[in-house]
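Undergrad: Sequence and predicted structure, then a few things I'm wondering about:
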Amino acid sequence: MNKKLNSLLFYLLLTIAIFAASSIIKAQNIPEKNHTNDQWKKVFKDSFYQSDEDPPITPKDGTTRSGSLCLVSPGLIEAEGKIWNTRPTFIWQGKLEGISIRPANSQEVLWAETVQDNQQIIIYDGESLKPGHTYYWRVFDSTASEYSFPTLRVTFRVMDVLERQVITQELEKLDTVLKQAKATPETIALAKVKFLAERNLFSDALSEAFTVKNPSTELEDFRSNILERFCPTSKGNGK
């Protein structure tokens, strides 16, 4: 009798847990069956598309005079250039030779990387950047020598410790719920993109979208739309 009762209680608790996870997913407006469908289009329209009446983003100038090189993120599509990630993803359109990071109050180069042909993103893999600190990321064209004369320089700032902790905890909860629901990596990325974009952390949102492996056609279209959105001139001139 006790075994039957224990089994009944187990299945009841399991049902409640599954229902709770499903409710959270619905509340986040995330596809339950790992089908992103038109969700990427909706995120692009809601968070990144600039209308004449109510532009959600006003990007800073991150292009060369010829328009052949266009920097997308980080630091160019947020009003304050503020990011959450201490290992950001750098996204651009066009050709460049190298990239480096240094603190805004120092000449020390923290990290430098040579860029491969046709490479359009690179993930920072140096020592974690410090919350509350401001940095420059600098890019160099093919004529630069030993990364001494940057073609472009962009300022960005990692958010303060307490503010960052709140975002980190919420992202961890979201990640846990979705993994328990057996969501695909792309569905998880979609949820995080929406979460971060809603908090005006657009560079962090793009980092999630541009680092998904084996992207769907919809996600590839989203990436193309982002580059067209922020770099229409450079895209028209070709890579």
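TA: Nice, thanks for sending it over.

Undergrad: Only C-alpha atoms from now on, for both contacts and neighbour counts.
TA: Will do.

Undergrad: how about the helices in this structure?
TA: 2-27, 39-43, 161-180, 185-198, 202-210, 217-230, 232-237 (DSSP state H).

Undergrad: and the spatially most central residue of the chain, what does it touch?
TA: Geometric centre of the chain, nearest residue: residue 207, 2.2 Å, by CA atoms, centre = their mean. Neighbouring residues of residue 207 by CA atoms under 8 Å, 6 or more residues apart in numbering: 88-90.

Undergrad: one more time with 7 Å, if that's ok
TA: By CA atoms under 7 Å, 6 or more residues apart in numbering, residue 207 lies in contact with residue 89.

Undergrad: From residue 20, how far off is it?
TA: Residue 207 is 29 Å from residue 20, where distance means CA to CA, to the nearest Å.

Undergrad: Excluding chain neighbours, what is closest to residue 196?
TA: Counting by CA to CA, 6 or more residues apart in numbering, the nearest residue to residue 196 once its immediate chain neighbours are dropped is residue 205, at 5.3 Å.

Undergrad: Number of residues surrounding the spatially closest residue to residue 79 that is not a sequence neighbour?
TA: Closest residue to residue 79 apart from its sequence neighbours, by CA to CA, 6+ apart: residue 58 at 7.5 Å. For residue 58, the neighbour count with other CA atoms under 10 Å is 13.

Undergrad: Next: residue 227.
TA: Around residue 227 there are 19 residues (other CA under 10 Å).

Undergrad: Residue 101 versus the nearest residue to it once chain neighbours are set aside, what's the distance?
TA: Using CA to CA, 6+ apart and skipping residues adjacent in sequence, the residue nearest residue 227 is residue 93, 7.0 Å away. Per CA to CA, residue 93 is found 18 Å from residue 101.

Undergrad: ok, these two, which is more surrounded?
TA: residue 93 (26 against 23).

Undergrad: Please name the residues that touch residue 103.
TA: Taking CA under 7 Å, 6+ apart as the test, what residue 103 contacts is 134-136.

Undergrad: dropping in the other structure now:
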Amino acid sequence: MVKPVVSNLAILAFILVSFIGLTQQLSIAEKKNPSNTSWFNISRLLFTKKPPVNPRKGGSRPTEIICMISPDAPNTRRKIWSDRPLFIWQGNVSKVTVKSLNNNQVLWSEPVKDTQHIRYNGEPLKPGQSYKWEVNSNRFITFQIIDMQQRDRITTQLQTIEAQLQKQGANQEAIALAKANYFAEYQLWSDVLQQIYSVNPPSAELNNLRQQITQNLCTDQ
């Protein structure tokens, strides 16, 4: 009666050791080849019951409703690493404007058509300064570029990440994903979203994520 039990225990031990070894091999392979990673982790963070991104809606009629997604409007002013941020919205927007919060001076203004996002392409915004982005000259959200010391540190780390991945032969999307994960760790959600829209052309998975951003974040949670 003892022999069958010992035999079964030996088989279970062998299976367990094999499973652990396979798990370690997959983990090592994923680290060596970042292109095997997925955008699933990013989408899981963005689309929780209490998403870290809090878009602001405006308009009294359905045709007027505009959902300003990023930069968004959390309880405290959104801080951003990029000095050329990406603006994302849902709704009928004809013009996007960036102003200095201190004196309301117009720094950049761009007409838009048939798009739901645009990247700021004016003079680089200044670290530590606060700004507001307006849509259609009647709705706005304020945001702030992080201070110089923190921004320089993050810039150096991002350059290191990109250099390492390029050495491993990673493609543009794999690098954008690594940067998005990095920004997510520091809760720089506007910069996470900017990485999502930085790849051209995107994979089917990434393109699907972009579509989910406007659908999920602009729906009442």
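TA: Everything's here; your move. All figures in this text were calculated on a predicted structure; none of them were measured in a lab.

Undergrad: Look at the alignment partner in the second structure of residue 97 of the first structure and say how many residues are nearby.
TA: Residue pairing (TM-score structural alignment): residue 97 of the first structure is matched to residue 94 of the second structure. Using other CA under 10 Å, residue 94 of the second structure has 14 neighbouring residues.

Undergrad: One more: residue 219 of the second structure?
TA: 10.

Undergrad: ok, whatever residue of the first structure lines up with it to residue 74 of the first structure distance?
TA: In the first structure, the residue paired with residue 219 of the second structure is residue 232, using TM-score structural alignment. Here residue 232 of the first structure is placed at a distance of 18 Å from residue 74 of the first structure (CA to CA).

Undergrad: Repeat that for residue 184 of the first structure.
TA: With CA to CA as the criterion, residue 184 of the first structure and residue 74 of the first structure are 26 Å apart.

Undergrad: before we move on, what about residue 114 of the first structure?
TA: Residue 114 of the first structure is 18 Å from residue 74 of the first structure, by CA to CA.

Undergrad: Apart from its chain neighbours, what residue comes closest to the aligned residue in the first structure for residue 178 of the second structure?
TA: In the first structure, residue 178 of the second structure lines up with residue 191, judged by TM-score structural alignment. The shortest distance from residue 191 of the first structure to any non-neighbouring residue, by CA to CA, 6+ apart, is to residue 30 (6.3 Å).

Undergrad: Now do the same contact list for the residue nearest to residue 227 of the first structure.
TA: Taking CA under 7 Å, 6+ apart, one finds 69-71, 120, 227, 231, 234, 239 in contact with residue 93 of the first structure.

Undergrad: in the second structure, which of those residues remain in contact?
TA: Counting by both residues aligned by TM-score structural alignment, their matches' CA atoms under 7 Å, the members of those that carry over to the second structure are 69-71, 120, 227.

Undergrad: nearest to residue 50 of the first structure, of those?
TA: residue 227 (13.3 Å; CA to CA).

Undergrad: so what's residue 116 of the second structure up against?
TA: 88-90.

Undergrad: and the gap between the residue nearest to residue 227 of the first structure and residue 230 of the first structure?
TA: 9 Å.

Undergrad: what lines up against residue 163 of the first structure once you look at the second structure?
TA: Residue 163 of the first structure maps onto residue 150 in the second structure, by TM-score structural alignment.

Undergrad: what number of residues lie near that match?
TA: 12.

Undergrad: and residue 178 of the first structure, what does it touch?
TA: residue 188.

Undergrad: go with 8 Å
TA: Here residue 178 of the first structure is in contact with 21, 25, 188 (CA under 8 Å, 6+ apart).

Undergrad: Next up, the contacts around residue 159 of the second structure.
TA: Applying CA under 8 Å, 6+ apart to residue 159 of the second structure gives no contacts.

Undergrad: So what does it match up with in the first structure?
TA: Match for residue 159 of the second structure (TM-score structural alignment): residue 172.

Undergrad: Please tell me how far its match sits from residue 73 of the first structure.
TA: From residue 172 of the first structure to residue 73 of the first structure the distance is 23 Å (CA to CA).

Undergrad: who's in contact with residue 125 of the second structure?
TA: Residue 125 of the second structure touches 83-84, 145, counting by CA under 8 Å, 6+ apart.

Undergrad: Tally up the residues packed near the closest residue to residue 88 of the second structure other than its chain neighbours, please.
TA: Nearest residue to residue 88 of the second structure in three dimensions, chain neighbours excluded: residue 117, at 4.3 Å (CA to CA, 6+ apart). Counted with other CA under 10 Å, residues neighbouring residue 117 of the second structure total 20.

Undergrad: Need the counterpart of residue 117 of the second structure in the first structure.
TA: Counting by TM-score structural alignment, the partner of residue 117 of the second structure is residue 121.

Undergrad: who's in contact with that match?
TA: Counting by CA under 8 Å, 6+ apart, residue 121 of the first structure has contacts 89-92, 210.

Undergrad: List the members of those that persist in the second structure.
TA: Here is what carries over to the second structure from the contacts of residue 121 of the first structure, by both residues aligned by TM-score structural alignment, their matches' CA atoms under 8 Å: 89-92.

Undergrad: For residue 34 of the first structure, state which of the residues you listed is nearest.
TA: residue 89 (24.8 Å).

Undergrad: what's near enough to touch that closest one?
TA: 73-74, 121-124, 204, 207.

Undergrad: Quick one, which of these are buried?
TA: Using 16 or more other CA atoms under 10 Å as the burial test, those include 73-74, 121-122, 124, 204, 207 as buried.

Undergrad: Can you lay out these as CSV showing distance to residue 11 of the first structure?
TA: Formatted as CSV, these follow (distance: CA to CA, whole Å):
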residue, distance to residue 11 of the first structure
73, 47
74, 47
121, 47
122, 46
124, 45
204, 39
207, 39
